[in-house]
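Colleague: okay, predicted coordinates and the sequence, questions at the end:
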Amino acid sequence: MKKPSSKIREEIAKLQEQLKQAETREAERIGRLALKAGLGDIEVEERALVSALEEVAVRFRKGSGRAARPASAPAAPGAAQGPSGEA
């Protein structure tokens, strides 16, 4: 039997809340680690820091069987960019 759309919407809402909570936990964990590593004291442009963290992510993904860079990841530093600063 097919589920009514109201049930599907309820499930979607629950999953969105679970996703939000998981992302919050992940952000807090990464934030604590970044502070522990001393990144809170460094004055650096956000873009440069994101680029450096992407390099770290690639380094740790190597050998784990995961793709080196997800398709939705921002372009590498120095890549052509549009007027909004995005590739």
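Modeller: Nice, I can see it. Numbers count the residues shown, from 1 in each chain.

Colleague: when you work out contacts or count neighbours from here on, use the C-alpha atoms and nothing else.
Modeller: OK.

Colleague: gap between the host helix or strand of residue 19 and the chain center?
Modeller: Taking DSSP states H and E as the criterion, residue 19 maps to helix 5-36. Mean-position distance between helix 5-36 and its chain equals 12 Å (Cα atoms, centre = their mean, to the nearest Å).

Colleague: list the contacts of the helix or strand that that helix is followed by.
Modeller: Next along the chain after helix 5-36, taking DSSP H and E as the criterion, comes helix 46-61. Outside of helix 46-61, the residues within contact range by Cα atoms under 8 Å, 6 or more residues apart in numbering are 67, 68, 69, 76, 77.

Colleague: 10 Å instead, please
Modeller: For helix 46-61, contacts defined as Cα atoms under 10 Å, 6 or more residues apart in numbering pick out 39, 42-43, 66-70, 73-77, 85.

Colleague: got another one to weigh against that:
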Amino acid sequence: MKKPSSKIREEIARLQEQLRAAESREAERIGRIALKAGLGEIEIDEAELQAAFEQIAERFRGGKEAASGRKNTSDGRADSEMASTLTPGADAGGTGEA
């Protein structure tokens, strides 16, 4: 039995809302973790920060290619340099703000 287009549109709208809610939860979680690690206090270019996050994601995916499709998003720095950039500073406790 085929669904009428109006029902499909309603389902799509409901799923889009669920997706927005899930993305918001994920963003808040990652943001809290980043703030606790001290990333809120570091002045860094957004593209460079995104590249670092993509490297972290790749590491936790078990070395699989990043979802962006780009083979190398780093700026040529070694992994150890990137890791030291992301190491929490002395004031990494955060303020608990999200």
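Modeller: Looks like it came in fine. This is a predicted model, so every value here is computed, not measured.

Colleague: just to revisit the earlier point, can you select the buried ones from the contacts of helix 46-61 of structure 1 in ChimeraX?
Modeller: Listed next is the ChimeraX selection for buried residues among those, using 16 or more other Cα atoms under 10 Å:
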select :68
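
Colleague: quick one: which two of the contacts of helix 46-61 of structure 1 are the most distant?
Modeller: Within the contacts of helix 46-61 of structure 1, 43 and 66 form the most distant pair, 31.5 Å apart (Cα to Cα).

Colleague: show me what contacts residue 6 of structure 1?
Modeller: residue 12.

Colleague: can you check residue 15 of structure 1 too?
Modeller: By Cα under 10 Å, 6+ apart, the neighbours of residue 15 of structure 1 are 9, 21.

Colleague: can you give me the distance of it to residue 8 of structure 1?
Modeller: 10 Å (Cα to Cα, to the nearest Å).

Colleague: likewise for residue 50 of structure 1?
Modeller: Noted for residue 50 of structure 1: a distance of 36 Å to residue 8 of structure 1, by Cα to Cα.

Colleague: and if you look at residue 59 of structure 1?
Modeller: 39 Å.

Colleague: residue 57 of structure 1 too?
Modeller: Relative to residue 8 of structure 1, and taking Cα to Cα, residue 57 of structure 1 is found at 35 Å.

Colleague: show me what counts as buried in stretch 24-38 of structure 2.
Modeller: In stretch 24-38 of structure 2, counting by 16+ other Cα under 10 Å, buried: 31, 32, 34, 35, 36, 37, 38.
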